[in-house]
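Student: Sharing a model that was predicted from the sequence below.
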Amino acid sequence: MSEEIKHTAEQEGHPHKQRNTLFQVRLPLYIAMALVVGVLIGANTFSPSGNNPQSTAKGYLKFRDILSYIDRDYVDTVDIEKLSDYAITKMLEKLDPHTSYIPAEELAMARSYLEGDFEGIGVEFNIFKDTIYVITPLSGGPSEAAGIQAGDKIIKVDGKNLAGVGITNEMVFKHLRGAEGTKVNLSILRKGSSKPLTFNLQRNKIPTSSVDVSYMVNANTGYIKVSRFSANTFDEFKQALTSLKKKGMQQLILDLRGNPGGYMDHATRMADEFIAGDKLIVYTDGKGTKYDSKTHARTKGDFENGSLIVLVDEGSASASEIVAGALQDNDRALIVGRRSFGKGLVQMPIPLNDGSELRLTISRYYTPSGRSIQKSYVDGAEKYEQDMLQRFERGEYFHPDSSLFVDSLKYKTTKGRVVYGGGGIMPDVFVARDTTELSEYLSQLYTKNVIREYTLGYYRDNRKSLEKMSFERFNKSFDVSDKMLQELVKLAGEEGVVYNDAQFKRSKNLIRNNLKAFIARSVYGNKGFFPVLHESDEEFQQALKQFARAQRLAKGNS
């Protein structure tokens, strides 16, 4: 995990992750709710208005009276602020799944995901055996300049022990991040050093990236992965697109899998780069007309004609779905993967007087053909939250759900192609989850961070020889040996992962791929990590096979 709170690199693409904190579970929803609609309303005074001001006033007075009685007469001392937060949260659950109250202490962390940079020491870290391991110092940050290395263990911050049972990501953020110019003292344990090393760092602004990687897959095929829509996303995307075009790109895979959304304007500007003329990209519809809007293409894009494939899955939400829906409905791109998340409610952020924030749903998003992106939530919050599990149990991850392909959910694109609503974006080409090489043994390797830990150690021990190789040479010549697999199994055993021969053999090729990918990441960054990982990525490989169909779309043929 890195300081700016992003999906951990060591978990990228893996079906099993470590147990998350409540905040981490909510984070994708916080991100999805952070769509900027250009309206900020203060809420410092009570002024009932709307359709039923008399009922609003009565409700307010009732709530105030109950809190007053509790504070004055209840038998035990009660934290009234916490009680109010709880009551507000429960009240909002009766509305929709994405209207939300965010306490002041969580707001900064929720917003930081969408900021273009943050202030801190600049390390990506992982918690392993209740110890903070540096995965990599971020380029241009204070840690890189000071000489902190991958594999270093951070044991103390400003003299305070930061290793032990119960350490969380939030605790690490609290100690490592801070205002630009402030100083922090780190105690580091490094392999080969008998005593802890001391580093005195000055925090600085750390640039972060939402375009995880862009590279040429072959002579004419480009690939861009966008992990979120944050403050710098469009500029990063535009730079990547321009660079790939200079390298001869004629067709592109845009990967939005696992992208939980973010700023809407960055999504619509991205879609505009692919859509010619003034075609509709997305529209919103709310109560009355106050929050209704239509967004059209308006600029000459850099890739309006080449073949385009967009990868989505059940983790693609909100702004990601706006891009995919616009490109599909305008017959501009072939959508490959599985049905997206289905988050199409628009929230308005409303700052409250104690520093907390209400994010209130004010309208719905619709694709150009008229499909509502939002999946149903009429059965209540609990079923809504279990939707991903229900998709798995219905078998939707392995074959299209026939209940979603009915006449009442049928829409047509600008050229008359049939597309379907029902919540989320339905792909043109369905790709089932590939479970052929998955096993409980592999799951335990992921859960215990054994693969990441082994590859960090391998990189430390072989750093000089690895860094002499170009990535091209590494990718062609480096093989994960049987000896390396045996070492991994031994480390796993030390971490309590019980060896299962049948499961190991089932997952063996995927384990080899993952080991090579994470070693490549330590040496070459994401430009080494993703090309190796994609060799075992069924959705990516299927996308490469669909360019003939995508080309027909690009030429105006369905």
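Tutor: Structure received.
Student: Please make it C-alpha for all contacts and neighbour counts, starting now.
Tutor: Will do.
Student: Grab the longest strand from this structure for me.
Tutor: Assignment by DSSP state E gives strand 357-366 as the longest strand of the chain.
Student: so what does that one touch, helix or strand wise?
Tutor: strand 100-102, strand 280-286, strand 345-351 (3 or more Cα pairs under 8 Å, 6 or more residues apart in numbering; DSSP states H and E).
Student: Please identify which of the ones you listed is closest to Leu189.
Tutor: Leu189 lies closest to strand 100-102 among those, at 37.4 Å (Cα to Cα).
Student: Spatially central residue for this structure, please.
Tutor: Nearest to the geometric centre of the chain sits Asn259, at 4.4 Å (Cα atoms, centre = their mean).
Student: what sits against it?
Tutor: Val226, Ser227, Arg228, Gly315, Ser316, Ala317, Ser320 (Cα atoms under 8 Å, 6 or more residues apart in numbering).
Student: gap between the first one and Tyr283?
Tutor: So the one you mean is Val226. 23 Å (Cα to Cα, to the nearest Å).
Student: Second structure for comparison follows:
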Amino acid sequence: MRKSRIFLYALLLVILLGVLYVSLGKTVGKEQSSGSVSDSKVIDEAFQIIKKQAVFSKSDKLIVEGAIEGMAEALEDPHSTYLTEEEAIAQESSLAEERVGIGAEIMSSTGKFIVVAPIKDSPAFKAGLKPLDEIVRVNGEKLDGKSMRDLVQLLSGEKGTNVNLTVFRSSEDRHVELHMKRALIAQHTVTSEVYTLDDFSVGIVTISLFGEKTAEEWEKQTKSLMDRGIDGLLVDVRGNPGGYLFSVSSIVGTLLENGSTFAYMQDSKGVLEMLKTEQKNPYLNKIPTVLLQNGGSASASEVLAGALRDHKRAMIIGEKSFGKGTVQETHPLSNGGKLKISTHKWLTPKQEWIHGKGISAGLEVEQDELFTMDVKFQQGEFQVGDYGEEIQYVQQVLSTLGYNIIRKDGYFGEDTLEAIEGYRKENSLNKGTGINNELFQSLSKTVTDYKARKENDKQLLMGLSYLQHNMKK
């Protein structure tokens, strides 16, 4: 009887110890897991050290995001990157049919944000925003030291919400307060026009980006051109950074025969997948075609160029393209961010990988220096003896216009003064002893107007001339 009772007590003790062990194990496990951020021991170790000892420690969110960024950077692929939730939203909106904003084209020039032009009938247009206005504050927040991405985030928001801009209008030498509400802004990525050459007409189609609705815009624009009876087609993808591959597929399908291979996709294991056109009505496959490209034509633009080149469907005119031969996939993460990584190589129909090499133009044409010069909107007053990058820009522009300037390093010498005086006289500007805002504005307008005139675009002229020669055959 006693032995049985002792045995029972012993059994109860074992059970109690077991329960305590399991309970303590769970508690310890919770304590360990509370500091765990991954299944990697070394990552968790580093995380704990940073949290406990780093003098400049950050929030858990920022530390984890930094780790993800580091993993993406370790791939040594500039096209693989981590996007925060805000950056992911911004990237998607850049390729979307519509985006919420104020509707203005803005450029960054020497640390300043200058309005190129407001979109007609947009909130910015209705509020009175003008070309050359410098945006200095958004909702009271100064833009000193901020990037273009920072500005885009400040201008972004919900439809119908208020935006207050403070701009400096140099033409009036004063600051102006503008008030507007964010609205849906339609994004058009395809534009077209008809250019007449003797007895022939050429449809000029410009694709700025391969977005969500680019294929639909392309079809609408090109069918309208065909209805107008064009004899040739010039496709301009200069400065087009790429976009969605499905948009390229639809566009190529209108130019090549049904079932044509326009590219190959190769995965990380080297397996090739053939991509074929599926356009039921390739209504553009017989019309003489030219493609204009430059060093800013990348990715999807190069897929189009490679397909047209390898099928001998179009003459490529301009400069060598950028050379981006990879395709990225974007994967959503639980923190709202996204991981964009290169998952495939793409190859031309002849299975050429153009990554880092680009696609050469069949006819290389170099533009004039003034045509390729960036338009900068400088401000300030400078006299002989001063030195600065603003002065150097004036020297560069005047030199390309044919004025004799010996020093073009930013030093304001007598040769620069003589050139300025000559330019002032020739353009009927007020007399002055140096550089001022009036001169800067005039020079910016001179460069802008020069770049806008077709007769100064050597690549376009060569494309039109090539088409004219082929249309006469």
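Tutor: Nice, thanks for sending it over. Remember, it's a predicted structure, so these values are computed and weren't measured experimentally.
Student: one step back: now tabulate the helices and strands packed on strand 357-366 of the first structure in TSV and tack on mean neighbour count.
Tutor: Listed next are these as TSV, based on neighbours: other Cα atoms under 10 Å:
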stretch	mean neighbour count
strand 100-102	23
strand 280-286	21
strand 345-351	23
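Student: want to throw those strands into TSV with distance to Met109 of the first structure?
Tutor: Shown next, in TSV, are those (distance: least, Cα to Cα, whole Å):
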stretch	distance to Met109 of the first structure
strand 100-102	10
strand 280-286	28
strand 345-351	15
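Student: To Glu385 of the first structure, which of those strands lies closest?
Tutor: Ranked by Cα to Cα, the member of those that lies closest to Glu385 of the first structure is strand 100-102, at 14.2 Å.
Student: what range in the second structure matches the helix or strand just after the closest one?
Tutor: Sequence order places helix 104-112 as the next helix or strand after strand 100-102 of the first structure, per DSSP states H and E. Mapping helix 104-112 of the first structure onto the second structure (TM-score structural alignment) gives residues 85-93.
Student: Mean deviation, that stretch versus the first structure?
Tutor: Mean deviation of stretch 85-93 of the second structure from its aligned counterpart in the first structure after superposition (mean Cα distance after the TM-score superposition for the first structure): 2.6 Å.
Student: Please apply the same query to stretch 217-226 of the second structure.
Tutor: Counting by mean Cα distance after the TM-score superposition for the first structure, stretch 217-226 of the second structure comes out at 2.3 Å.
Student: in the first structure, what residues pair with that stretch?
Tutor: The aligned range for stretch 217-226 of the second structure is 236-245, by TM-score structural alignment.
Student: hang on, the earlier thing: mind checking what the residue nearest to the centre of the first structure lines up with in the second structure?
Tutor: Match for Asn259 of the first structure (TM-score structural alignment): Asn240.
Student: just Pro207 of the first structure next, same as before
Tutor: Looks like Pro207 of the first structure aligns to Ala186 there (TM-score structural alignment).
Student: unless I'm mixing things up, Lys112 of the second structure is touching Glu134, no?
Tutor: Yes - between Lys112 of the second structure and Glu134 there is a contact under Cα atoms under 8 Å: 6.9 Å.
Student: Those two - which one has more neighbours?
Tutor: Glu134 (26 against 21; other Cα atoms under 10 Å).
Student: residues touching the more buried one, list them.
Tutor: Applying Cα under 8 Å, 6+ apart, the residues near Glu134 of the second structure are Lys112, Phe113, Ile114, Val115, Val167, Phe168, Arg169.
Student: Report how many residues lie close to Asp434 of the first structure.
Tutor: Asp434 of the first structure has 13 nearby residues by other Cα under 10 Å.
Student: separation between it and Gln541 of the first structure?
Tutor: For Asp434 of the first structure relative to Gln541 of the first structure (Cα to Cα), the value is 12 Å.
Student: tell me what the host helix or strand of Lys238 of the first structure is packed against?
Tutor: Using DSSP H and E, Lys238 of the first structure maps to helix 233-246. With contacts defined as 3+ Cα pairs under 8 Å, 6+ apart, the packing partners of helix 233-246 of the first structure are strand 211-216, strand 221-226, helix 264-272.
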